[in-house]
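A.B. asks: The sequence and its predicted three-dimensional model are supplied below.
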Amino acid sequence: MSFSFVDLFSGIGGFHAALGALDGECWFASEIDLQAKAVYERNWHTEVAGDIVALTEDQMAVPPHDVLAAGFPCQPFSKSGFQRGMDETRGTLFWNICRILDERKPPVILLENVRNLAGPRHKETWRTIVRSLRDLGYRVSGTPTVFSPHLLPPSLGGRPQVRERVFITGTYVGRARAWAEATDEPLVPNRPVAGWDPQGWDVEQDLPLDADAVIEGVHRYELTAAETSWIATWEDLLVELKPHLAGGKLPGFPIWADEFKSVPEIDASTPSWKADFLRKNSDFYRQHQEAIDEWKIRHNDLEELPPSRRKLEWQAQDAATLWDTVMHFRPSGIRAKKATYLPALVAITQTSIIGHRRRRITPREAARLQGLPNWFDFGAQPDAASYKQLGNGVNVGAAYYILREHVMRDKDDIAALAPGLVEAVLASDPNPDGALEARPFAMAPQGGSRRAIREPMGSADVLSG
């Protein structure tokens, strides 16, 4: 016996990979982005519906299912505080999720969102989400579960990527129990699992990186002459200063070439954080003024460095050179860190640069970083689209771990509604990688011939406890 799931705001299928590795069957997927839809259908052999709004407001196109998975967009909610439940979420895409939950009442929900959802600026949004889900009968925690794949060891499907995301998991128990059994404990703590030390990651070996010789069109990912020159300019300063630096490494604050001044330019309107930043750069300049001035002269007063490359943030600890680090070209400057785990993939062009390879990671390596199997295929679409889709996606290993932990914790309640889900989790390997690599999942097409595993629940099915 297996279980069914629906995949909303599905992107290219990170949730599909995680739930498919548990032997789940996808009965519905929706995604509004046409390029992402094409990649999803190409790999998961599941027809993808479009805008979820049209599919849930005037009609309910989403079929019965056991698990609802969604990486939903975070939109502003009403802050009035006077309304409750779905009425307060109306006008947001979260309301469409609530509509499905209200009508279909799947036993388990698995939602994912950006880290900021758990931040102080979104407290009211978070309260609205929790209140809405409890009103719909789902036992959810009042404290966000924040987790990242770099906290998982390779044996549990972890990946060398810092990607903190908020996960919301819930079990359908009926409104009375959902409120009576409300808890503020997160599902899992935001810390390494099973004694794993995240500093033990090695991008070269653990991702792993592909040999340059086997990458088709590898020149597309190599640094340009201008990019190489920018790095070489900062590397020259590092070599010059290294004998005079404490521990042989640059300071932890960003150093800013434009603010290498004997006296920092601070006035009454300068924010305190910036004033502190300017003072530190001024102190750094005065300590190494002779070497810095000579460096600027050697490089034509840094005229070839564009504004966004005139800052360097060193997070590489005791790395010997910039070429031994992983670098990120950010709008705020160049960031360098040790080649352990990578910064989070983002949906814009800030792809990690492997210093000693003098190239960016490829879309294939970025897909591997998200936990997608090696057979996953982007077709002929531009690399920019693939990077964007991966940056918007959910990490497979993290989603797999979170769902397994939730089902194991709530297995008694879940077994009453979706026994196949509990059986699948109990029989599963803690690491999804083997199941994913073994075979592509040929799921039933949307509206296909397979019968739904569980019929819709009526109001009499509420577990009042």
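C.D. replies: Cool, the structure landed. Numbering: from 1, shown residues only.

A.B. asks: drop to CA atoms for contacts and neighbour counts, all remaining ones
C.D. replies: OK.

A.B. asks: Which residue would you name as the spatial centre of the chain?
C.D. replies: The centroid of the chain falls nearest to Arg163 when counting by C-alpha atoms, centre = their mean (4.6 Å).

A.B. asks: can I assume it is in contact with His150?
C.D. replies: Yes: Arg163 is in contact with His150 according to C-alpha atoms under 8 Å; the separation is 7.4 Å.

A.B. asks: And the strands in the stretch 201-350 of the chain?
C.D. replies: 255-256, 311-315, 326-330, 333-337 (DSSP state E, counting those that start in this stretch).

A.B. asks: contact partners of the helix or strand following the last one?
C.D. replies: Proceeding N to C from strand 333-337, the next assigned helix or strand is strand 353-354, under DSSP states H and E. The set of residues external to strand 353-354 that reach it, using C-alpha atoms under 8 Å, 6 or more residues apart in numbering, is Trp323, Thr325, Val326, Met327, His328, Ala339, Arg359, Arg360, Ile361.

A.B. asks: Second structure follows, compare the two:
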Amino acid sequence: MSSTATFTFADLFAGVGGFHAALHAAGGTWAFASEIDRAAAAVYDHNWLRPLREAAAELPAGVDRFAVSGDIVELTDPSVAVPHADVLAGGFPCQPFSKSGFQRGMDETRGTLFWNIARILAEPAVRPSVVLLENVRNLAGPRHRDTTFRTIVRTLRELGYRTADAPAVFSPHLLPRELGGRPQVRERVFILAHHVGTDVSMDPSTRDDPIVSTRGLAFDWSKERWDLAADLPLQLDAEVPDKYSLESAELKMIQTWDSLLTEVAASLEPGERLPGFPIWYDAFKPVADAEDEIEAAALMGDPIPRWKQDFLRKNAAFYERHRGVIDRFAPILDSFPPSRRKFEWQAGEHRPLGDTIMHFRPSGIRAKRPDYVPALVAITQTSILGERRRLTPREAARLQGLPDWFEFSQSSPDTGVSVPQTDAASYKQMGNGVNVGAAYYVFREYVNRHRHEIPAHIVAAVDASPTNPDVRLARPVTR
């Protein structure tokens, strides 16, 4: 198959370009991007569009300029000002859908950003052949599955798009490294659809199963096989600037909890593990005192919620059992900020905290297994490698599948010189981003499954693409 086969793609809610990376690796050519956050748009432009401007003799048909457009709301209401592309991708924010009257179709999505996507799909002149959307796992959860998600599915079908009744739920840590996987637990909902016309899309016989799910994967891979240091890979500590090292106060908190948990673990019965519920210094009291607190609140007409009653009772029982150990650490724990007096163990069998991945969260310190990391989030909650340091922005970018030539910089409009941005902005962008390998995998699987209904040039481009997106992303994008 010719390596020059290609398709065009539009990148909505583009962030710094996770979908761009995935679709470029799949053989796509950029046609449009929209991103309201100026810092993210500048990084997108620096990495993806600046090389195209420098290399292009002329712009693609229908493209006025190589630039990131702004607010998608202004670009779709009252009229659509988005050019046609073969594939439309977007990690749209999940805003609450209006429930007033449960009107059908697009009217029900009004007031949400999915409505703006639907406006594009409804315009025959710009309508894409394939749609690739991503959202948080909760979109397929019990609160939203029968309302928000069902509305999206119905709207897509009413616009002539064939799509599954259930979403594709996927995480990069379920994908082997040779297929673009990464050691990051990042379950996300992917909604894929392709235009077939309403006669087919509304036919119940065309209802599909999700293209992929967290169960029943078509390859032999176990998440326990990840080696974070080798598979990410981690940067060598000697090469990491001191600013990513832990502060002395943070080290003291980790070392205190490590000593306490080590002594507690030594007193456990064979086969018994550290508690899975959060243990909280402020709730360490005798069981009788905890019961008195619960009873007093009820008598005052302000009963403690049932979940918190259970939490208080478990911590009281934990305290009574290990009181001899806990009381010795009490003076130190008492000096910690409230959010550091709570600890949550999610690392399996006991091990030193230096051999775990930790997060300093607003709700407390959490320890995880060391082979893969929790999902990156859009706040300063960077994963901590044992008692050493935080993950760097480069390592965060690797976790999202971005290549090492990707720069957290923007080009100066006056000089063209690269200007690095703050680490806080980079971490936020990675927490908001789509994982390249996961998006790449579900897109290629979808096109292959529906190749008889998808335009031949899109299928040809996907057929010509490597199984691992890293192969095509090894070098910066050029035309």
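C.D. replies: Good, I have the coordinates. Please read all numbers here as calculations on a predicted model, not as lab measurements.

A.B. asks: what about the strands of the stretch 201-350 of structure 1, which gets the closest to Phe5 of structure 1?
C.D. replies: With C-alpha to C-alpha as the measure, strand 326-330 is the member of the strands of the stretch 201-350 of structure 1 nearest Phe5 of structure 1 (36.7 Å).

A.B. asks: Read off where that closest one ends up in structure 2.
C.D. replies: Aligned by TM-score structural alignment, strand 326-330 of structure 1 falls on residues 357-361 of structure 2.

A.B. asks: Following superposition onto structure 1, what is the mean distance for the matching stretch?
C.D. replies: Superposed on structure 1, stretch 357-361 of structure 2 shows a mean distance of 0.5 Å to its aligned residues (mean C-alpha distance after the TM-score superposition for structure 1).

A.B. asks: Please identify which of the contacts of strand 353-354 of structure 1 is nearest to Thr349 of structure 1.
C.D. replies: Here the nearest of the contacts of strand 353-354 of structure 1 to Thr349 of structure 1, counting by C-alpha to C-alpha, is His328; it sits at 9.8 Å.

A.B. asks: which residues does the closest one contact?
C.D. replies: Listed by C-alpha under 8 Å, 6+ apart, the contact set of His328 of structure 1 reads Ile334, Arg335, Ala336, Gln350, Thr351, Ser352, Ile353.

A.B. asks: Now with 6 Å, please.
C.D. replies: With contact taken as C-alpha atoms under 6 Å, 6 or more residues apart in numbering, His328 of structure 1 is in contact with Ile334, Arg335, Ser352.

A.B. asks: Closest one of those to Val346 of structure 1?
C.D. replies: Nearest to Val346 of structure 1 among these: Ser352, at 9.9 Å, using C-alpha to C-alpha.

A.B. asks: excluding its backbone neighbours, what's nearest the closest one?
C.D. replies: His328 (5.2 Å; C-alpha to C-alpha, 6 or more residues apart in numbering).

A.B. asks: same question, Gly437 of structure 2
C.D. replies: Distance criterion C-alpha to C-alpha, 6+ apart; nearest residue to Gly437 of structure 2, sequence neighbours excluded, is Gly180 at 4.4 Å.

A.B. asks: before we move on, what about Pro160 of structure 1?
C.D. replies: Once flanking residues are discounted, Pro160 of structure 1 sits nearest to Tyr341: 4.1 Å by C-alpha to C-alpha, 6+ apart.

A.B. asks: how near is the one you found to Glu265 of structure 1?
C.D. replies: From Tyr341 of structure 1 over to Glu265 of structure 1 the distance is 37 Å, taken as C-alpha to C-alpha, to the nearest Å.

A.B. asks: go on, Ser229 of structure 1?
C.D. replies: 29 Å.

A.B. asks: what ranges do the strands span in the stretch 351-479 of structure 2?
C.D. replies: Ranges of strands in the stretch 351-479 of structure 2, per DSSP E, counting those that start in this stretch, are 357-361, 364-368, 384-385, 389-390, 409-411, 418-420.

A.B. asks: JSON lines for those strands, including distance to Pro78 of structure 2?
C.D. replies: Below are those laid out as JSON lines (distance: least, C-alpha to C-alpha, whole Å):
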{"stretch": "strand 357-361", "distance to Pro78 of structure 2": "42"}
{"stretch": "strand 364-368", "distance to Pro78 of structure 2": "46"}
{"stretch": "strand 384-385", "distance to Pro78 of structure 2": "47"}
{"stretch": "strand 389-390", "distance to Pro78 of structure 2": "46"}
{"stretch": "strand 409-411", "distance to Pro78 of structure 2": "32"}
{"stretch": "strand 418-420", "distance to Pro78 of structure 2": "36"}
